[in-house]
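Visitor: Quick one: sequence and predicted model below, then my questions.
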Amino acid sequence: MAFVSPVSSRSPLHPPLPTPSPFTTYSVASTGWSARPPPIHVYNIVLRSLALLLSFVSALSLSIPSSKSPSFHDYQTLTYCFIVNTSAFVYSAYQLFKSIWDIAYPGICISEKTSDYINFVFDQIAGYLLISSSSVAVLTIQDMDHSKPLWKAAIVSVTISFVAFFVIQFCALLSGYKLCKRIVW
């Protein structure tokens, strides 16, 4: 059995093994780690999917009432609520796609640090818009006729929008955690 020097085994053909990171590396063949993504990525995908679903249902519930009754277009605050919920749906769809992309190909489009900053800021903005639109819509709902189908749809929409706000704020907490973990620790 021949003696092999550790220096000679590290040739340019064999680059050094990367240091495992809790955010980017999912498997290292020589250490036997599992190929599962870190739990923070899984939680992020679940929360983003839930935010996508809730914002879609909230916007859809405003647009479905029958054509005989007044539409949400007749009320500015309900229109604002519809636009914000649609924007939250588009934002959640983008974030869900980006989260899945980041697991498959980390750091290709945007650096991970920049991505963490962007996620944190836009999660805060989306949360603020959802809570403000829902709060303003509550005042309009109180002044509406209670026998109209739009009144029931507006209540459903605002309730689901409040729940979507909490889900997006949990996403913001995860984004803030990832940002602090990357910067401070």
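Guide: Cool, got the structure. Numbers count the residues shown, from 1 in each chain.
Visitor: use CA for all of it now, contacts and neighbours both
Guide: OK.
Visitor: Now do the same contact list for the closest residue to Thr77 other than its chain neighbours.
Guide: Excluding the flanking residues, the one nearest Thr77 by CA to CA, 6 or more residues apart in numbering is Ala137, at 5.5 Å. Residues counted as contacts of Ala137 (CA atoms under 8 Å, 6 or more residues apart in numbering) are 77-78, 81, 154, 158.
Visitor: so which of those residues comes closest to Asp123?
Guide: Of all the contacts of Ala137, the one with the least separation from Asp123 (CA to CA) is Cys81, at 17.2 Å.
Visitor: Got another one to weigh against that:
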Amino acid sequence: MFIYVVLLHRYCLFVNIIGFVYSGFQAFDLAYHLVTGMHVVSDYLRYHFNFSMDQILAYLLMSASSSAATRVDDWILNWGQDQFTLLASASVGMSFLAFLAFAISSLISGYNICNRDST
């Protein structure tokens, strides 16, 4: 049982790391654009890349958060609350917040992909 809980939390952690790296890439792309006036990824691909990555990460974050949340709740019901469950609950909460950020970002990138200049 403990191994299963640890694997779920590793999944949650790795999905959050992937989201962090992608967000860092987006910040780098914005900084690069502000300095040079160009983007790292071409215009046509950038809209599709942003939309698809936002969608993928939002779904992965929701999957990781919900699976980890059920295991933490089960752990608390069976063995009580301790330091591990407090940290795991905080991790799940931060993962849900990251999901909300990617969901909003997905809406914005969906708007951008539909309203971009076709020239």
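Guide: Okay, I see it. No experiment lies behind these values; they were computed from the predicted model shown.
Visitor: ok, back up a step: TSV for the contacts of Ala137 of structure 1, including secondary structure?
Guide: Rendered in TSV, the data for the contacts of Ala137 of structure 1 read as follows (DSSP: H, G, I helix; E, B strand; the rest coil):
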residue	secondary structure
Thr77	helix
Leu78	helix
Cys81	helix
Ala154	helix
Val158	helix
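Visitor: Quick check: the aligned residue for Gly93 of structure 2 in structure 1?
Guide: Taking TM-score structural alignment, Gly93 of structure 2 has Thr159 as its aligned residue in structure 1.
Visitor: How about Ser42 of structure 2?
Guide: Going residue by residue (TM-score structural alignment), Ser42 of structure 2 aligns to Ser111.
Visitor: Also Cys114 of structure 2?
Guide: Superposed on structure 1 with TM-score structural alignment, Cys114 of structure 2 falls opposite Cys180.
Visitor: what's the neighbour count on that match?
Guide: Cys180 of structure 1 is flanked by 13 other residues according to other CA atoms under 10 Å.
Visitor: Give me the three-state assignment for it.
Guide: Cys180 of structure 1, by the three-state scheme (three-state DSSP), is helix.
Visitor: same deal with Cys109 of structure 1?
Guide: Counting by three-state DSSP, the backbone at Cys109 of structure 1 sits in coil.
Visitor: From Cys171 of structure 1, how far out is it?
Guide: Taking CA to CA, to the nearest Å as the criterion, Cys109 of structure 1 is separated from Cys171 of structure 1 by 21 Å.
Visitor: How about Leu179 of structure 1?
Guide: Using CA to CA, Leu179 of structure 1 is found at 12 Å from Cys171 of structure 1.
Visitor: One more: Pro39 of structure 1?
Guide: When CA to CA is the yardstick, Pro39 of structure 1 and Cys171 of structure 1 sit 14 Å from each other.
Visitor: So between the two, which is more surrounded?
Guide: Under the neighbour definition other CA under 10 Å, Pro39 of structure 1 and Cys171 were set side by side, and Cys171 has more, 24 against 11.
Visitor: and the counterpart of the more buried one in structure 2, what element?
Guide: In structure 2, the residue matched to Cys171 of structure 1 (TM-score structural alignment) is Ser105. The secondary structure element spanning Ser105 of structure 2 is helix 83-114 (assigned by DSSP states H and E).
Visitor: distance from that helix to structure 1 after superposition?
Guide: Its matched residues in structure 1 lie on average 0.9 Å from helix 83-114 of structure 2 after superposition (mean CA distance after the TM-score superposition for structure 1).
Visitor: which other helices and strands contact that helix?
Guide: helix 2-36, helix 43-79 (3 or more CA pairs under 8 Å, 6 or more residues apart in numbering; DSSP states H and E).
Visitor: what's downstream of the helix or strand hosting Val7 of structure 1, the next helix or strand?
Guide: Under the criterion of DSSP H and E, Val7 of structure 1 resides in helix 6-9. Using DSSP H and E, the helix or strand that follows helix 6-9 of structure 1 towards the C-terminus is helix 39-63.
Visitor: what does that following helix rub up against?
Guide: Here helix 39-63 of structure 1 has contacts from 71-72, 78, 81-83, 85-86, 88-90, 92-93, 95-96, 99-100, 103, 150, 153-154, 156-158, 160-161, 163-164, 167-168, 170-171, 174, using CA under 8 Å, 6+ apart.
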